[in-house]
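Participant: Have a look at this prediction, sequence included:
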Amino acid sequence: MSYLSYLQSELSEKQQHLIRLKKTVTQLEQIQNEFRYNQKLIDAPDLSSQTWKGNLANQFLNIRDELVDSYNQLSQTDLNHAIDDIENKIADIKRNIHSLEIKIDRERERIEMERRKERSN
């Protein structure tokens, strides 16, 4: 495999990886939106002293409060970190792609110069 072929293969691989990461970010953002939209369901059904009371009701409400905290941690903090990490990786891959494109252009120029040199001899 020539160096140019190798670079083109690397470029293609990076471009495919970039596409997959962009799709992943979109999917995570959709999931995050679903979390935000469905957050109101944590408080359903609404419990009052007329519907349910006593020790079990208090335990249930405590569990619900913990669930709200966990839900918020996952839907906001954890998903934001995951999205940020992937976006940073996307930026890295874009830089790698740009670098590979430059290397490919230089290699093509080098090959063309060799061809001209051979023709002139």
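Facilitator: Cool, the structure landed. Numbers count the residues shown, from 1 in each chain.
Participant: Please count neighbours and contacts with C-alpha atoms only from this point.
Facilitator: Will do.
Participant: Just give me the longest helix of this structure.
Facilitator: Taking DSSP state H as the criterion, the chain has its longest helix at helix 79-120.
Participant: Return the list of helices and strands in contact with that one.
Facilitator: helix 3-38 (3 or more CA pairs under 8 Å, 6 or more residues apart in numbering; DSSP states H and E).
Participant: before we move on, back to that, and the longest helix of the chain with helix 3-38, angle?
Facilitator: Going by axes from the mean of the first three to the mean of the last three CA atoms, to 10 degrees, helix 79-120 is angled at 160 degrees with respect to helix 3-38.
Participant: How far off centre is helix 79-120?
Facilitator: Distance of helix 79-120 from the chain centroid (CA atoms, centre = their mean, to the nearest Å) equals 21 Å.
Participant: and what of stretch 21-33?
Facilitator: Here stretch 21-33 is found 6 Å from its chain centre; the criterion is CA atoms, centre = their mean.
Participant: Other residues contacting it?
Facilitator: With contact meaning CA atoms under 8 Å, 6 or more residues apart in numbering, stretch 21-33 is reached by 75-76, 79, 83, 86-87, 90.
Participant: Next up, a structure to set beside the first:
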Amino acid sequence: MSYLSYLQSEIAEKQVQLIRLQSSLTKLEGIQNEFFQNKQLIDTPELSPATWEGELANSFKNIREDMKLAYQNLSANQLNTAIITMENKAQYLRYEIQSLEMNITQERHRLEEEARERRNTN
């Protein structure tokens, strides 16, 4: 396999990776939006002294508060970290693709120069 073919196959592979990563990123952002939209469901149904009170109600309210904290950690912190990591990887793949494209251009120029030199020597 020539160096030019190798570079072209590397670009193709990186482009497939980038497409897959962007698709996954879009899905993950959709999940994060869904999390944000459904956060209020933790407080449903609303509990008031008229509907439920006492030790079980207090225990249930504590569980809800723990759920809110866990929900916040998952939706804001963990998903944000995953999204940022994926965006960084996508940017790195774009950089790699650009670098490979520059290498292809350089290799084509080198091959053209070699061909010119061969024609001139003949």
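Facilitator: Sure thing, it's come through. The structure presented is a predicted model; accordingly, all values stated were derived computationally and were not measured.
Participant: Any chance you could compute the TM-score here?
Facilitator: The TM-score (TM-score structural alignment, normalised by the length of structure 1) is 0.94; 121 aligned residues with a CA RMSD of 1.0 Å.
Participant: would CSV of the contacts of stretch 21-33 of structure 1 with neighbour count and distance to residue 35 of structure 1 be doable?
Facilitator: Converted to CSV, these look like this (neighbours: other CA atoms under 10 Å; distance: CA to CA, whole Å):
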residue, neighbour count, distance to residue 35 of structure 1
75, 20, 6
76, 15, 9
79, 18, 10
83, 21, 15
86, 17, 19
87, 16, 20
90, 20, 24
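Participant: Just the closest of those residues to residue 1 of structure 1, please.
Facilitator: Nearest to residue 1 of structure 1, judged by CA to CA, of those is residue 90 at 27.9 Å.
Participant: Pull the contacting residues for the residue nearest the centre of structure 2.
Facilitator: Centroid-nearest residue in structure 2, with CA atoms, centre = their mean: residue 86, separated by 2.9 Å. Counting by CA under 8 Å, 6+ apart, residue 86 of structure 2 makes contact with 21, 25.
Participant: how far away is it from residue 54 of structure 2?
Facilitator: 47 Å (CA to CA, to the nearest Å).
Participant: Kindly report the same for residue 42 of structure 2.
Facilitator: In terms of CA to CA, residue 42 of structure 2 sits 20 Å off from residue 54 of structure 2.
Participant: out of the two, which sits in the busier spot?
Facilitator: Using other CA atoms under 10 Å as the criterion, residue 42 of structure 2 and residue 54 rank with residue 42 on top: 14 against 9.
Participant: The more buried one maps to what in structure 1?
Facilitator: Applying TM-score structural alignment, one finds that residue 42 of structure 2 aligns to residue 42 in structure 1.
Participant: hang on, isn't its match packed against residue 66?
Facilitator: No: using CA atoms under 8 Å, residue 42 of structure 1 makes no contact with residue 66, being 10.6 Å away.
Participant: how near is residue 38 of structure 1 to residue 3 of structure 1?
Facilitator: Distance from residue 38 of structure 1 to residue 3 of structure 1, by CA to CA: 52 Å.
Participant: sorry, that was for residue 75 of structure 1
Facilitator: 45 Å.
Participant: Please report how far residue 67 of structure 2 lies from residue 78 of structure 2.
Facilitator: 15 Å.
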